[in-house]
Every structure is written in C-alpha cells, then in structure tokens.
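Peer 1: Sequence plus the predicted model coming up.
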Amino acid sequence: MRIVIIEDEIKAAKSLAGMIAKIKPSATIEAMLHSIESAVAYLSVNPQPDLLFMDVQLSDGLCFEIFKMVKIDCPVIFTTAFGEYSMDAIKSNGVDYLLKPFAAKDLEAAFAKMDNFRNFFQQHTQPDWQALISKLERNEGKTSFLVLHQNKYITVRTDQIAYIYIKFDAPYIVTFQQQKYTVSQTMEQLQSQLSSKQFYRLNRQYLVNFDAIKEVEHYSSRKLALQLSVPTEEQLTVGKDKMTQFLQWMENR
C-alpha cells in the first residue's frame, strides 16, 4: 500500500508514519507534505497513492482547497483536532477521520474500514468529492465568542471581529469599533471555528475578516500590502507563496 501524508506539523506527521509502520509494515510512505501548495504540486505530477492521510487544518488553509485544484481518485482519511467539520458527511462517502490526539487502536480501526471498502474503490467508484466539500463548507463557523473583559463575561459577535492577531504569544480579538479583547484559545483553535470564506489567515500572526479589508496593492513583485478599515500595529502583507491563493479567496465570494 502506497501512502501519502499531508500534515503541517512535522512531529505529528512522523508520529503518524511510525504508527502506520507498526500497523501496516508492508505499507510505503511515499511522501510527507506540509501545505496545500506542496500537496497540489506533488499530486499534480505523481501517480495517486493508494491512500491519503490529510490533516484538515494546514499551515496555508483548510485541506479542502486541495480538491479544488487537483483531482483526487483515492480514498482519504482526514485527521483533525476539531470536530466542527461535518464528519458525518465524510463517513457517508466511504472515507474516515481520526480526531486528534488518536491512539493506535483508532488507526487500526481506520485501516479496517478501508479494507472493508477495498472492492468499492477497485471498481473506480469514488466519493463525490465536490458534494462532500460543499457539505463541509456549509459550516459558517461560530456566531459569537464569550470573552472575559474587566472581570465581566461579554459576548463578541463574529461579524464584529475585524481581525485577530497574536502579541507576546497571546491572541487578541479586535472589533470594527476598535475594541480589543484577549482570548484563551490558540490562533489555530480560533481559525477552526470561523468561516474560511469570511476569514483568512495571512500568516502566523494575523487572521483577517474579508469585510475589514479596505485596500490591497502590490507592495513589491513578491508581496501584496493590505490596509484594513481598522488600524493595525504593523503593515500587513501577503507573501508570494500565498498571493494566488489569497486573491482567489478575495474573488470567490
């Protein structure tokens, strides 16, 4: 069995590969990819593996973007740290998912399920990936967040969030009214709970609301510069590696 792992955390990818080696010693890990960009580049020029392990949340966006850019003709087992991605839709399409952190027995069960569906995939009847993606993308994300401010709990509506940024390793929510609130969740957790159509992760530090973007211009041949309707502490830029993806996100409303 030829396997490709798409996982942005190198430690997690190596751990998964090690578990696979113990459970399926005859399997070959053909590649370990860490982003949407690298996955698309690899799958565009290499034969499809027998099985894909795909982390939902990658460093440059949600893995579902991969399906829009390259044809996937093999079964996929999704992995995720969050349960907000309509996993029942994935199950109904003959694939499986592993909720992080998962144990060896969970991986064994996933392989057992794939073995049960082997004849199904050999008949070249693949899941309707576009229908699956549509179901998954219906998740509009949370409508509000509960934050502690001046010893009081208050609700911040998601549509009032202009951007979220990290300062001194702590995420802050900034509203269109320029109010700022600290939150206890990580940036990755916050991103997973927001609509990927409405919010975009520019880099490790900033997650911005589409409605907050006032202007986008070429900063240089290798970057785009963003100006938001709400002031930010530093100039926001999009690097060359994410320019195309960012502009597609801007366009596909």
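Peer 2: In hand now; what should we look at? Numbering: from 1, shown residues only.

Peer 1: Could you use CA atoms for every contact and neighbour count after this?
Peer 2: Noted.

Peer 1: in the host helix or strand of M243, what counts as buried?
Peer 2: Per DSSP states H and E, M243 falls inside helix 240-251. By neighbour count on 16 or more other C-alpha atoms under 10 Å, the buried set for helix 240-251 is 242-243, 245-246, 249.

Peer 1: Just the closest of those residues to Q48, please.
Peer 2: Q245 (23.3 Å; C-alpha to C-alpha).

Peer 1: Pull the contacting residues for S86.
Peer 2: Neighbouring residues of S86 by C-alpha atoms under 8 Å, 6 or more residues apart in numbering: 135-136, 139.

Peer 1: out of those residues, who's nearest Q48?
Peer 2: Using C-alpha to C-alpha, these come closest to Q48 at L136, 23.1 Å.

Peer 1: so what's the closest one up against?
Peer 2: 85-86, 89.

Peer 1: Switch those over to JSON lines; also include secondary structure and distance to L190.
Peer 2: Formatted as JSON lines, the contacts of L136 follow (DSSP: H, G, I helix; E, B strand; the rest coil; distance: C-alpha to C-alpha, whole Å):
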{"residue": "Y85", "secondary structure": "coil", "distance to L190": "14"}
{"residue": "S86", "secondary structure": "coil", "distance to L190": "17"}
{"residue": "A89", "secondary structure": "helix", "distance to L190": "23"}
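
Peer 1: Let's have those residues in a markdown table, adding distance to Y163.
Peer 2: Formatted as a markdown table, the contacts of L136 follow (distance: C-alpha to C-alpha, whole Å):
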| residue | distance to Y163 |
| --- | --- |
| Y85 | 22 |
| S86 | 25 |
| A89 | 30 |
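
Peer 1: hmm, back to that, what distance separates the helix holding M243 from the centre of its chain?
Peer 2: 15 Å (C-alpha atoms, centre = their mean, to the nearest Å).

Peer 1: could you say what helices and strands that helix packs with?
Peer 2: Secondary-structure packing of helix 240-251 (3 or more C-alpha pairs under 8 Å, 6 or more residues apart in numbering; DSSP states H and E): strand 223-228.

Peer 1: quick check: angle from the strand it packs on to helix 240-251?
Peer 2: 40 degrees (axes from the mean of the first three to the mean of the last three C-alpha atoms, to 10 degrees).

Peer 1: and strand 223-228, what does it pack onto?
Peer 2: For strand 223-228, the contact count by 3+ C-alpha pairs under 8 Å, 6+ apart identifies strand 213-220, strand 236-239, helix 240-251 as packing neighbours.

Peer 1: go again using 7 Å as the cut-off
Peer 2: If you count contacts as 3 or more C-alpha pairs under 7 Å, 6 or more residues apart in numbering; DSSP states H and E, strand 223-228 packs onto strand 213-220, strand 236-239.

Peer 1: another structure for you, compare them:
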Amino acid sequence: MTMYKILIIEDEAPARKKLKRFLDKTGHSYKIVAELETVSDAKLLLSQTQDFDIIFSDIELRDGNIFELYNEVSLNCPIIFATAYNAFLMSAFEANGIEYLLKPYSFERFSNAWDKFIRLKANSNQNYNELIGTISHLLKSNKENNIGYKEQFAIKSNKETYFLKVEDIVCFQADGGIIFAFDQLNKRHIMPYATLKEIEAFLDPKKFFRINRSENIQRKFIDKIERYNKNTISVYLNSQRKTVKTSQNKTSDFNAWLGI
C-alpha cells in the first residue's frame, strides 16, 4: 500500500485533530511529515525540503497569510486548502490548490478532495482535463458556500434552542476549547463552534476584529482605548463592563482598523 507523505499547516489544534481523524477514515496509509502553525515555520521547512505528496493548508495563520509564502516559493506538490474564509479561492488555485474546503467542512467534502488527490497522484501526467476542470469546480463550490454574514446564531441548550442576534454580541472569547459570546448584559453564551476562525467566516470584518488569539470584539461596543504598555492597548467595551487587551502583533492592525 502506498504511504502518502503529508504536511499540515494549521494553527488551530482542533482543526488538526479533525483533519487527522478524517485521514484515518479514508483507509489509506499516510505519514504526517510535520505539523506547522506559522508562516515562518512553513517558510523554513519548505526551504529545506519539499518531500511531500500533499499539503493541507490553512490560510490565515497566527503570524500572517500563507500566500506570503506561496507567492515566493515554487511548489512541486498539490495543496488542499481548509479555511474559514472564502475570499482566497483564486489565490488558492494559483498556488497549486486542487480543492478549497470551507470550514466547518464535512467528511464527504473532505473525502471528495482526498479522492481527487489520489486520482491526480495515480496519473503521472496529472490529467490535464481534470486540472483544468478544477477552476470551474472551485468557482462553483465557492459560490455555493458563500454563506454570507449571519444576523443571528442558533444557541442550543438541553431544553431549548434560542437565537442570539449578532448586533447584540459585544465580543467572542475562546477559553479551554470552548467559544463564548458575551452580550450587552455581559451574559455568556456557549457557541456551537470549536474555533474563532469558524465563527469569523460569518462576521463582517468591518464590524468585528480579532484583537488577540482568543478574543474578537465588535466595533460599536468600544467605549475607549488606552495604552497598556509599549506595544499593547487596553480596550474598554460595553459601558466598560468588559476590558480586553490587544496582542503585540495585532496592535498596529487594530489601530488601522479603527482608522487612528
């Protein structure tokens, strides 16, 4: 049985766990050569070796956008992109992309992407017609999966399902593998998603901003900001009921987002 060598570029542990669970379900033999979480780590590894059969890649990583790397490096293997963002489809195709999985994706979608890789791998000439067909398929897939921004989230409890309006959400917070939303009354709601990235696919980036690795805030609830230290800003939200801080690498982008 062929052993497929796989590189995973993904900064969310739950997403990596899901990917490996789906790989196990395919029944194929594989080896994870490396699991990387940053653009810089990926750049270092790809400068040393490209001995992979396939790359599974997220796009927005903790230190930047992966296309910063793919635009510089000439790759000799295909990429299956798995991301919460649907705005990078054409860039994905230009960077050896053969599939674009929009999170949260099902095993059926994953299996179709994996089967396409197996077919291309089996044909040393990489079946020209199938590669050309990837363009129209990806464009169609992107159109079908262009869910748009949500106006409310369905929140399920043991007894009921209620609806939380996005306009009432002050911020989202990741804590111990659970995503919480805080409303105007500072009430905490458990979200039906595993990562902030999944939720951000449904949020208008003009209204919401990820200020650090674990918190995303809504612009209209910002009361004031003040410098916490040289590279960090304290942000006061919702009549100052809640205070959060930017991470050092987000402060500059946050100021630009605010227009200051």
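Peer 2: Structure received. Since we're looking at a predicted model, the values are computed, not measured.

Peer 1: And the TM-score between these chains?
Peer 2: Scored against TM-score structural alignment, normalised by the length of structure 1, the superposed chains reach a TM-score of 0.59; 233 aligned residues with a C-alpha RMSD of 5.4 Å.

Peer 1: about what we covered before: what is the nearest of the contacts of S86 of structure 1 to S38 of structure 1?
Peer 2: L136 (22.3 Å).

Peer 1: Return the distance of the helix or strand hosting that closest one from the chain's centre.
Peer 2: Using DSSP H and E, L136 of structure 1 maps to helix 129-137. Distance of helix 129-137 of structure 1 from the chain centroid (C-alpha atoms, centre = their mean) equals 14 Å.

Peer 1: How about stretch 185-205 of structure 2?
Peer 2: With C-alpha atoms, centre = their mean as the basis, stretch 185-205 of structure 2 stands 13 Å off its chain's centre.

Peer 1: Also stretch 244-257 of structure 2?
Peer 2: The answer for stretch 244-257 of structure 2 is 19 Å, by C-alpha atoms, centre = their mean.

Peer 1: Likewise for stretch 143-153 of structure 1?
Peer 2: With C-alpha atoms, centre = their mean, you get 26 Å for stretch 143-153 of structure 1.

Peer 1: ranking the helices and strands packed on strand 223-228 of structure 1 by burial, who's on top?
Peer 2: strand 236-239 (a mean of 20; mean count of other C-alpha atoms under 10 Å).

Peer 1: Which residue numbers in structure 2 does that strand align to?
Peer 2: Mapped onto structure 2 using TM-score structural alignment, strand 236-239 of structure 1 covers residues 244-247.

Peer 1: what residues does that stretch touch?
Peer 2: Residues outside stretch 244-247 of structure 2 that contact it (C-alpha atoms under 7 Å, 6 or more residues apart in numbering): 211-212, 232-236.

Peer 1: again, only using 8 Å
Peer 2: So stretch 244-247 of structure 2 is contacted by 211-213, 215, 228, 231-237, 254 (C-alpha under 8 Å, 6+ apart).

Peer 1: re earlier: so which of the contacts of L136 of structure 1 is the closest to E215 of structure 1?
Peer 2: Y85 (31.4 Å).

Peer 1: Quick check: chain neighbours aside, which residue is closest to the closest one?
Peer 2: Sequence neighbours aside, L136 is the residue nearest to Y85 of structure 1 in space, at 5.8 Å (criterion: C-alpha to C-alpha, 6 or more residues apart in numbering).

Peer 1: how close does the one you found get to S196 of structure 1?
Peer 2: Using C-alpha to C-alpha, to the nearest Å, one gets 11 Å for the distance from L136 of structure 1 to S196 of structure 1.

Peer 1: which residues are in contact with both of those two?
Peer 2: Joint contacts of L136 of structure 1 and S196 (C-alpha under 8 Å, 6+ apart) do not exist.

Peer 1: Let's have the contacts of S86 of structure 1 in TSV, adding distance to Q123 of structure 1.
Peer 2: Listed next are the contacts of S86 of structure 1 as TSV, based on distance: C-alpha to C-alpha, whole Å:
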residue	distance to Q123 of structure 1
K135	25
L136	26
N139	32
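
Peer 1: Would you agree E217 of structure 1 is in contact with M243?
Peer 2: No: applying C-alpha atoms under 8 Å as the test, E217 of structure 1 and M243 come out as separate, 11.2 Å apart.

Peer 1: what sits in contact with each of the two?
Peer 2: With C-alpha under 8 Å, 6+ apart as the test, E217 of structure 1 and M243 both reach L224.

Peer 1: So Y97 of structure 1, which state does it fall into?
Peer 2: Assigned with DSSP: H, G, I helix; E, B strand; the rest coil, Y97 of structure 1 falls in the strand class.

Peer 1: need the contact list for it.
Peer 2: Going by C-alpha under 8 Å, 6+ apart, the list of residues near Y97 of structure 1 reads 77-80, 87, 90-91, 110.

Peer 1: do that again at 10 Å, thanks
Peer 2: Residues in contact with Y97 of structure 1 (C-alpha atoms under 10 Å, 6 or more residues apart in numbering) are 53-56, 76-80, 87-88, 90-91, 106-107, 110.

Peer 1: I'd assumed Y228 was in contact with V235 of structure 2.
Peer 2: Yes: under the criterion of C-alpha atoms under 10 Å, V235 of structure 2 makes contact with Y228 at 9.2 Å.

Peer 1: before we move on, the earlier item: from the contacts of L136 of structure 1, which is closest to F145 of structure 1?
Peer 2: Of all those, F145 of structure 1 sits closest to Y85, with 18.3 Å by C-alpha to C-alpha.

Peer 1: Quickly note the distance from the closest one to S196 of structure 1.
Peer 2: Computed as C-alpha to C-alpha, the Y85 of structure 1 to S196 of structure 1 distance reads 12 Å.

Peer 1: Quickly find the element holding S38 of structure 1.
Peer 2: helix 36-45.

Peer 1: and what of I166 of structure 1?
Peer 2: strand 161-167.
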